[in-house]
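J.: fold the following, please.
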Amino acid sequence: MDLGAASTGAGEYAELLEFDMDMDGFASNWAYCDRVSTYFARMISHNRSDSLLYSNLFSSALNELLETVYRLHAPSGRFVCSVARKAASERIVLTVPVDARTAEFYRGAVRVLNEGDVASRYHNALFTDGPLQPNIGLLELAVDYAARFSIEPADGNAIRLIADLKLEESDA
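T.: Take a look at the predicted model:
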């Protein structure tokens, strides 16, 4: 664990926690999404004004991101999840191994999330017939948690999906 600045353009964000594992290992068990999100939430919530509420909100948000990665990733590579903080904001950076199809999914999903009218898109995605869209979890985070998303290339065949969350108001 490095307590310095987050390594991905986070500026003043201080890295709190990071895990790095082989994608094959992470994708071998759906329960890892819940376990990792619960652990991270407990570790970073202790100094929030309502640590239990914050832990629950953060765990739910991170779990949505991890479930998206669980479903959409390249067959192999390194998966990294890090959390950094700046005041009342958390930055989750997921380095996801991708192939061409998966990279296009993530680029397209972030483009949609930044085009506006996300609430309407989320509502339409929830109430359409057929299977849910693969970006439904990201839409939910944008609507319910006001998450801001960006994407950048990473070393090798990977992308960095960046989600900025503000789950409580700052006193500053």
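J.: going forward, measure contacts and count neighbours with C-alpha atoms only.
T.: Noted.
J.: mind checking how far S59 is from E18?
T.: Distance, S59 to E18, by Cα to Cα, to the nearest Å: 15 Å.
J.: next, the structure of the following sequence, for comparison with the previous one:
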Amino acid sequence: MRYVFAGLLVLLGHAVQAQIGLLQTGGRAAVSAHSLAKRPTKAGAKAKEAAAPPVKYVTPFTYRGQTVSHQRTAADQLKGKGSTEILALEALLEETYTAMRADSAQSFCPPARFDAIAAAARTAAGARPSWDYYAYQNELAFYQQEEARRQRLLNPPPPPARRPPVKRRG
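T.: Prediction:
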């Protein structure tokens, strides 16, 4: 019986040592993986730099009870492909905004200006498709709606023609 216990002790000792070795190896691998993940890499730094969006300033304005997004990006914050096109679009929208505020009764967005803004928006979207153009679209739609309202005031439809009274025979 003594030999049986001694044999079991030897066999179990090797199994226990193997399990301890596996646990130690797994622990070392986990520590190495954690330290590699925390280590900064050149590609990771570039990805963080590219992922950081430029600061966009969206300030809503209210005109005749309607609130509209007014997005403008600082020129020093906007870099890369399509930046000049986006800044050109913002400049056209800013000119339109200033013209709208200058006189509340006159036309401020003739068809030529509207077409120029739409063309600038298409050019900017082609140059940088990942940019968020939603605020620009809303602003342009508001200008179009306000221009239509002003045109109706400036050029009211003619009154309906009066029909001559019908004479009754009698």
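J.: kindly provide the TM-score of these chains.
T.: Overlay of the two chains. TM-score (TM-score structural alignment, normalised by the length of structure 2): 0.28; 70 aligned residues with a Cα RMSD of 4.5 Å.
J.: about what we covered before: out of S59 and E18 of structure 1, which sits in the busier spot?
T.: S59 (23 against 18; other Cα atoms under 10 Å).
J.: so that one, which of the three states?
T.: Under the three-state scheme (DSSP: H, G, I helix; E, B strand; the rest coil), S59 of structure 1 adopts helix.
J.: can you spell out which helices and strands pack onto the helix or strand where Y122 of structure 1 lies?
T.: In this structure, Y122 of structure 1 is located in helix 118-126 according to DSSP states H and E. With contacts defined as 3 or more Cα pairs under 8 Å, 6 or more residues apart in numbering; DSSP states H and E, helix 118-126 of structure 1 has these neighbours: helix 136-144.
J.: buried residues in the helix it packs on?
T.: For helix 136-144 of structure 1, a neighbour-count test (16 or more other Cα atoms under 10 Å) marks I136, G137, L138, L139, E140, L141, A142, V143 as buried.
J.: any chance of a markdown table for those residues, columns distance to N63 of structure 1?
T.: Converted to a markdown table, these look like this (distance: Cα to Cα, whole Å):
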| residue | distance to N63 of structure 1 |
| --- | --- |
| I136 | 13 |
| G137 | 9 |
| L138 | 11 |
| L139 | 14 |
| E140 | 12 |
| L141 | 10 |
| A142 | 14 |
| V143 | 16 |
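J.: closest one to E90 of structure 1 out of the residues you listed, please.
T.: L141 (13.2 Å; Cα to Cα).
J.: and that closest one, how far is that from V118 of structure 1?
T.: Counting by Cα to Cα, the separation of L141 of structure 1 from V118 of structure 1 is 10 Å.
J.: and what of T95 of structure 1?
T.: Plainly put, T95 of structure 1 is 24 Å away from V118 of structure 1 if you go by Cα to Cα.
J.: who has more neighbours, those two?
T.: T95 (24 against 17).
J.: mind listing the helices for structure 1?
T.: For structure 1, applying DSSP state H gives helices covering 23-26, 31-44, 51-71, 100-113, 118-126, 136-144.
J.: relative to helix 51-71, how tilted is the fourth one?
T.: In other words, helix 100-113 of structure 1. Relative orientation of helix 100-113 of structure 1 versus helix 51-71 (axes from the mean of the first three to the mean of the last three Cα atoms, to 10 degrees): 140 degrees.
J.: in helix 100-113 of structure 1, what's buried?
T.: Applying a neighbour-count criterion of 16+ other Cα under 10 Å, one finds T102, A103, F105, Y106, R107, A109, V110, L113 buried in helix 100-113 of structure 1.
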